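A.B. asks: Show me how the following folds:
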Amino acid sequence: MKELTILLIEDDTIEVMKLNRTISKLKLPHKIIEKNNGEEALEYLNSSGPLPDIILLDLNMPKMNGIEFLAVLKHHETLKYLPTIILTTSSHQKDMLDCYSLGVTGYLIKPLKYDDYVSKIEKLLAYWSINELIKK
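C.D. replies: Down below sits the predicted model:
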């Protein structure tokens, strides 16, 4: 399994801790870069640092929500190729349609039970660690 650099865009500290705890529990080698909202994430992505392998994006955030971030990302010449997976509590059909129409890679609803969450994250990261990723 190759090590992934994951950009987590999430404003809820508990959710950030939950993902870090899950990766630690599963003994995965992945690196997480944490940003609190879409604006911070775009600043990071537009800096000269290395790009992440995948983005995990929450929808409900202050300043710039997930859908607004996705719209900017998918119109950028280079950043539009970054696999972006929505990780949210929203099961609203409109949110899903908006995300898929903007070109999101996947849409996962956060399960309430921690064990179910761990299982989903494990499968998600297992897939992306074997998938061929574009490096620009």
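A.B. asks: From here on, just use CA atoms for contacts and neighbour counts.
C.D. replies: OK.
A.B. asks: Help me confirm that residue 33 is found in a helix?
C.D. replies: No. Secondary structure of residue 33 (DSSP: H, G, I helix; E, B strand; the rest coil): strand, not part of a helix.
A.B. asks: next up, for comparison:
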Amino acid sequence: MISGKKIVSSMILATLLGGALYANCDVNKGHNKGDKTHFSKDKFHKKSENGHFFGIFKELNLTSEQNEKIKKIIEDSRKDNKSINEAFTKDSFDKDKYSKIVSEKRDNMLKSQAEVLEKSYAILTPKQKEQLKVLLDLKAEKK
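C.D. replies: Prediction:
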């Protein structure tokens, strides 16, 4: 017969493991990892320190029209991105194709980011542009 201590120990272990698995699952898609969040299809989220530049745009009190325009700019910039999934088939993996796709993504990333920033900056009002400069200067001072 199983002793009471073993049953209690098993229940505690199961509870701890269940809690750990739940905490590690993708329920919040990584959005509560400290201060860092990401751009989603619906909203701009702040990402701290060395994160995405667009988090600072949230502090500019953008109008809903500006938000929509910037969202569209970002979505359009992502349309041409190849997926690494193209390197996989049902039963094989093409290492050369994968390397080529990753290399192209890396090469195009900075150019694409610069274009997105340029187009997004053009949408800002003069007051927002001034505020952006102040925020960037403050951020630079903190580093």
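A.B. asks: After superposition, what's the TM-score here?
C.D. replies: Once superposed, the chains reach a TM-score of 0.28 (TM-score structural alignment, normalised by the length of the first structure), with 60 aligned residues with a CA RMSD of 4.4 Å.
A.B. asks: can you pull out the helices in the second structure?
C.D. replies: 4-24, 64-79, 95-123, 126-142 (DSSP state H).
A.B. asks: Let's have the ones you listed in TSV, adding mean neighbour count.
C.D. replies: TSV is the format used below for the helices of the second structure (neighbours: other CA atoms under 10 Å):
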stretch	mean neighbour count
helix 4-24	11
helix 64-79	15
helix 95-123	14
helix 126-142	12
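A.B. asks: List the buried residues of the host helix or strand of residue 122 of the first structure.
C.D. replies: Per DSSP states H and E: residue 122 of the first structure is located in helix 114-130. Judged by neighbour count using 16 or more other CA atoms under 10 Å, the buried positions of helix 114-130 of the first structure are 117-118, 120-121, 125, 128-129.
A.B. asks: Among the residues you listed, pick out the one closest to residue 88 of the first structure, please.
C.D. replies: Distances from residue 88 of the first structure to the buried residues of helix 114-130 of the first structure, taken as CA to CA, are shortest for residue 117 (11.4 Å).
A.B. asks: I'd like to know how far that closest one sits from residue 107 of the first structure.
C.D. replies: Distance of residue 117 of the first structure to residue 107 of the first structure, given as CA to CA, to the nearest Å: 14 Å.
A.B. asks: Residue 15 of the first structure now?
C.D. replies: The value you get for residue 15 of the first structure to residue 107 of the first structure, if CA to CA is used, is 16 Å.
A.B. asks: Pick out whichever of these two has more residues nearby.
C.D. replies: More neighbours surround residue 107 than the other of residue 15 of the first structure and residue 107, with 20 against 15 (other CA atoms under 10 Å).
A.B. asks: Which of the helices or strands spans the more buried one?
C.D. replies: Taking DSSP H and E as the definition, one finds residue 107 of the first structure inside strand 106-109.
A.B. asks: And that strand, what does it pack against?
C.D. replies: Using 3 or more CA pairs under 8 Å, 6 or more residues apart in numbering; DSSP states H and E as the contact test, the elements touching strand 106-109 of the first structure are strand 84-88.
A.B. asks: Could you pull out the buried residues of the strand it packs on?
C.D. replies: Neighbour-count burial for strand 84-88 of the first structure flags 84-88 (criterion: 16+ other CA under 10 Å).
A.B. asks: burial count for the closest residue to residue 118 of the first structure other than its chain neighbours?
C.D. replies: Excluding the flanking residues, the one nearest residue 118 of the first structure by CA to CA, 6 or more residues apart in numbering is residue 22, at 5.8 Å. Using other CA under 10 Å, residue 22 of the first structure has 19 neighbouring residues.
A.B. asks: Next one: residue 22 of the first structure from residue 130 of the first structure, what distance?
C.D. replies: Relative to residue 130 of the first structure, and taking CA to CA, residue 22 of the first structure is found at 19 Å.
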